Every structure is written in C-alpha cells, then in structure tokens.
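Enquirer: A structural model of the following input is requested.
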Amino acid sequence: MLKNFFTDGIDSPQAIQTALEAIRKHLSMEVAYVCRLEENTAVFEAVDAADPDAPIRPGASMSLDDNYCGHILHGRLPQLMPDTSKSELAMSIPFTRTAPVGAHIGVPITSASGETLGMFCCLSPHAQPTLNQRDLEIMQVFADLVGSQIISEIKNDRRLASNRALIEAVLDQEAYNCVYQPIVDLSTGRAIGFESLCRFTSEPYRSPDKWFADAHAAGLGQRLELAVMTTALGALDQLPPDVYLSVNASPSTIINGGIETIIDQITGSRLVLEVTEHDAVSNYETLSEALAPLRKLGVRLAIDDAGAGYASMSHILSLAPDAIKLDMSLTRDIDSDAARRALTTALLFFSRETRSFIIAEGIETEAELSTLRLLGVPFGQGYLLGKPAELSAALDMTAGAGLARAFGG
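Expert: As a prediction, this is how the structure comes out:
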C-alpha cells in the first residue's frame, strides 16, 4: 500500500484519503484520521476505518480536552502511545472509551509559519506493543506529504469565511450605492436609457466584479445582486417615463428566482436585464424558462460584452436577446481597425435579422463615435457620452451641453 501511494503521488483529489488508508494498513491500525483545529475544537476532516461502522465520522467535532489532540500538542501526552492503558491521563479522556483507543499515534500538521492547523493520527482499539519510533517517523513523513494540501484547504476555507463575513457586513450596512451611465441614441444624442452600476463603499477597496465574485463564492451572490437591484430600481421614479433602466444579473440569480418579486410593482417594459456572466451556461433551457415570466412582464434582455469571447456569443444564439452590447474591446480604435469594423458590421446584420438592437460600449473618442454612427450602430454608451454618476448628476449631464459637444452641437 505504501508503494502504491508513493507511485500514484499526492496531487489527486483522493490524496488525503489514500494516505490515511496507506498508513493505517501499514501500521495494522483500525482507524486513521485527519482533524483540523478550530479554537478549542478538533474537527474530523477525513477518516479511513477498517470497520465502516467505526464511531469516528468525517465532519464530527470534539473538544480538544475530550480527545488526544490538545493533550499531545501541549505535551501532556506523547505522540507515540503503543499502550494507552499505561497512561493515567489517556485513560481519563472520554475519547479513549468512545473510540475506543488502545494504541495511538498522532503528529501535528504545521504551516510554514509554524502554526499548527491539524493532526494526522492513527489508532487501534487494542494495544500495539510493536509500535516504535520508526513508525512515528513514517507518520510524520505522511503528515508532511499531505500537509500542504490540507493546509491549502484550511486556508481556503478561512478565506471564504472571511469573505463571507465581509459580504454580510456589506449587506447589513448597505455599504454600496448605484451610479448611472447614459445609453444614448447615436443619431439624435438623446439619452434613451441608463445602466445602473454598483459602487461599494466598504473597505478594503475591491472592484465591483471582485465583490460580486466573492459574494458568489461565499454563497451570497444572489442576495447581494437582488439587494443592489432593489436599490437601482429606486431610480425609475426619477427617470423620464420614456427612458428605460438597465440592471445587471448573473444567470445563477435569474435561475434561482427572486427578480420577479422585485419588479412586479413597476412597468416591466422600462427595465432591461443584462446578463453579466462571462462563463459558459451549462443549461440554457433552464435559464430560458427562468426568463420567461420576466419577459411576460415586459422585461427586455441584453447580452453584455458581445465580441469579447465564446460565452457571450453562446448567450446571444441561445437566449434571443432584445439588445446586444458590443464589448469595449470591439469599440476601442474601431475608427482605425478594419477587423473591428467588419465584426461590428456582421453583428449589425445579425441584429437586423433577429430584430434586436445594438449598443456600443466604451465610446471614448469622437473618432470612435463618428465611425459607429457611419456603420449604423444605433445606440452607445461610454465616457465620451457620459461617465457613471449619481442619478441627479447623470440626468443634468444628459440634459446639458455634454452630449451636445459630443455630437457637434
């Protein structure tokens, strides 16, 4: 078994389980386990047992004072115990009776900084007088080999817990606000809509996409998206009745529901839902079914970042959007790049055939604006036309001289 372990390596997902089985069988023990240390608690992360009904189960936890881990780490018990009956302290520990434990070997799993994060252990219900220092050294070798993976998992869990706490604080304190960027009719210079963009006020500073990515990783993505969307929709009362609002939503939030309850009190035709996911969607049928009741309310669908990758094109082909937003990488330097103009022309033809409309994102120069107008792109947004701003400032900007200058007025 030891030979197989070293031959197979330690990089597979089953590395820890394989190591436990290998060392348990090599030492002729009944149970091998890895536990992580959380304050005064030992949590059994992985267990390999000869008896499937062994009382130690993955996910179970126990006070450090009620098992051997804490006592070994504090030097009250040795790492190698061939016969626990010879230790008065060991015999007084509840774990000795419940496991039961007649022999035990346990070595710490320590990070590079010296922090002890867990224990790598073997036990037998019967005394094992033949256990010796060499066996302890083998245990330490195994602990070192799988320790990096265990430590990585522990650190990742800690990072997720920390992120979750940050996201929960953001939600509890409503530490975010919405800014609005105009979407402009390129033939008239009139703002036909505004895209709502989220800005976070909580520390540490992170870009909005990082906040949302961390929220989804922590299982709070849908809650955060819906909270921000609720804030954004408050702008509708201040927008002219013929101007729409565009909000962002990931496929997972759309599929999981909740959006319909937020928008049931507004005019759906004034809302455009932008699909923000840049990864492939595993089941478009499920997503389409989730979008159906929203579309019945009049909500229109936009696909973001067209031309930026395969995922956005798959969204376009599978979801029949009402609007296709050209990625800023396609808009950038379109006045001097024939390939960008050709791809934009192709997407314009596609939009006409599918009765959708095109919005060019990231317009920053007058040359880009002029080229897009000549190509026939109907709508656009970007810093040249208006930067994201608080709603009152955004409305003043679109009503003032800023757009007039952009269109030669």
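
Enquirer: use CA for all of it now, contacts and neighbours both
Expert: Fine.

Enquirer: so how many other residues sit close to the closest residue to L123 other than its chain neighbours?
Expert: Leaving aside its sequence neighbours, L123 sits nearest to H104 (CA to CA, 6 or more residues apart in numbering; 4.4 Å). The burial count assigned to H104 is 26, neighbours taken as other CA atoms under 10 Å.

Enquirer: here's the other one to compare against:
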Amino acid sequence: MMHGINKLIDDEIFYHHFQPVFNLSVNQPIGYETLLRTTMFDNPAMVFNSAIEVNRLFELDVKSLKKSIETISNHDALKDDQLLFVNIYPTNLADNKFEEFVTEILHRCSLKPYQIVFEINEGEVIKDMEILQEKIKQLRNLGCLLAIDDVGKGAASLRVMIETQPDFIKLDKYFSNELSESTYKQALIKSFITYCEGTHTKLVLEGLEEGKDLQTAIKMGVILGQGFLLGKPKPIN
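Expert: So this is what the prediction gives:
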C-alpha cells in the first residue's frame, strides 16, 4: 500500500471527474466540483488516508488541484461566470507554500481567480483557527472564493462557518436524504437559509438523489443544489 501511494503521487496516476452544482431556480449549472479518481485504490478516501500515512498529503493535494484546474482550463470547459469547486485539507491551506502554489497556477491557467472556490475538507480537525483565517485572507486577496464542505457532518463545521465567513456552505448529503419526509430536516435547512439571507454566504444542498426531495428543497427556497439526480461526476469530454 505504501509503495502504491508513493507511485501514485510521484507519477500522478490519477484523473478527475467533474460534478455540476446547479442553480435550481433556472436548472442551470453555476459550476462544477472536481473529484479525484484512480484505478489504483478502491475509493478516493483511501488515497488521501494513505497519503496522510506517508506524510505526503500536501504533495497529493497540490498535484491534484493543479491537474484538475489544468484539465478544466485546457478544455475551456467553464463559462466566464461559472465556478470550479476544489477540495483542500485545512492543514494544506495553512501550509506556507500554498499561497505561492496558488499564485503560480493562477498565472498559468485561463481561469480567473474568482472562478476558483476552495472547499475546506471537513475530514480533518482544524487545530489553529487564527492561522487558517490568515491563510484564507491571503487567498481572498488573490481573488479566490471559499466554501465549507459537508456542513453538519463534522463537529466543528458550524464554528468554522462563523469564523471564516465563507462564500458558500455545502450542507452534507444527510440533509437531502428523505428530506420530503422529515420536518426536522426541513426546519434545520430553513434556519441555514435564513442565516445565508442575512450574510453574503450562499447555501448548496448536496446529495440530491430523489425527485420528491429535490422538489421539497425548491419549495423551501433552496437555490443551489448538487447530487446524482442533477448530474453525476464524469470526465470532461
């Protein structure tokens, strides 16, 4: 396994699929989330966990980011008003080399800084909020946007949401599952909608897979959504 992850990172034996994020009111994508894929591991989580074990998570993250941004850029796959959502671990965002990497990739690709949305991955505990806030400020100074992924899944996600004031919050797919049947989930989502209406943050509801749940979300006032019902992850043609 260790040899496998090292080879994957060194030789970049991975590619990306892209899943649309939709404006539900007009049924049009506002952009795409990039998702790492490889034939060497059973699932992406195993790839990143293995990279952590060999202390090469930063290398994997930046190589994946670079490759996904170049893929979109080379295929001219985004309209000027569309966004690319890319996942990043908090420790990598806080790394001193990350700002330099982002500056370099922005110079080399055709995307504008405002088209790149860095999604903070909730699979990792944020140990130093002040450092994270400073690094986020640097990204924003470059013109990039910020999202918090899987809000409601991690224990610290609400604090992170308040402290970082992201451009997007992406509610975990748990809240979409049987949404039409759960008045409790509906009530909680409404509270997030109210929060977003009072701030600059936009809400994205993830995991939409059933028509009745999608219709419930639309009736509640959810504007942005993502899920297999709207579009499955697939390569850029």
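
Enquirer: hang on, the residue nearest to L123 of the first structure in a strand?
Expert: Yes - assignment of H104 of the first structure by DSSP: H, G, I helix; E, B strand; the rest coil places it within a strand.

Enquirer: aligned counterpart of it in the second structure, please.
Expert: Aligned counterpart of H104 of the first structure in the second structure: none (TM-score structural alignment).

Enquirer: now swap in T261 of the first structure and tell me
Expert: Counting by TM-score structural alignment, the partner of T261 of the first structure is T103.

Enquirer: what sits against its match?
Expert: T103 of the second structure makes contacts with L142, as judged by CA atoms under 8 Å, 6 or more residues apart in numbering.

Enquirer: any idea how far stretch 182-191 of the second structure is from the middle of the chain?
Expert: The chain centre lies 23 Å from the centre of stretch 182-191 of the second structure; the measure is CA atoms, centre = their mean, to the nearest Å.

Enquirer: can you name the residues of the first structure that it overlays?
Expert: So stretch 182-191 of the second structure sits over residues 337-346 in the first structure, by TM-score structural alignment.

Enquirer: ok, L117 of the first structure touching R36?
Expert: Yes - assessed by CA atoms under 8 Å, L117 of the first structure is found in contact with R36 at 5.9 Å.

Enquirer: more neighbours: which of the two?
Expert: Per other CA under 10 Å, whichever of L117 of the first structure and R36 has more neighbours is R36, with 23 against 20.

Enquirer: would you mind listing the buried residues in the helix or strand where that one lies?
Expert: R36 of the first structure belongs to strand 31-38 when assigned by DSSP states H and E. By neighbour count on 16 or more other CA atoms under 10 Å, the buried set for strand 31-38 of the first structure is V31, A32, Y33, V34, C35, R36, L37.

Enquirer: what helix or strand does the spatially most central residue of the second structure sit in?
Expert: Most central in the second structure under CA atoms, centre = their mean is E119, positioned 3.7 Å from the mean C-alpha point. According to DSSP H and E, E119 of the second structure maps onto strand 116-120.

Enquirer: after superposition, how close is that strand to the first structure?
Expert: By mean CA distance after the TM-score superposition for the first structure, the fitted strand 116-120 of the second structure averages 0.4 Å away from its aligned residues in the first structure.

Enquirer: which residues of the stretch 301-409 of the first structure fall in strands?
Expert: Along the stretch 301-409 of the first structure, counting by DSSP state E, counting those that start in this stretch, strands occupy 323-326, 357-360, 379-380.

Enquirer: pick the most buried one from these.
Expert: Mean neighbour count (mean count of other CA atoms under 10 Å) peaks for strand 379-380 among the strands of the stretch 301-409 of the first structure, with a mean of 26.
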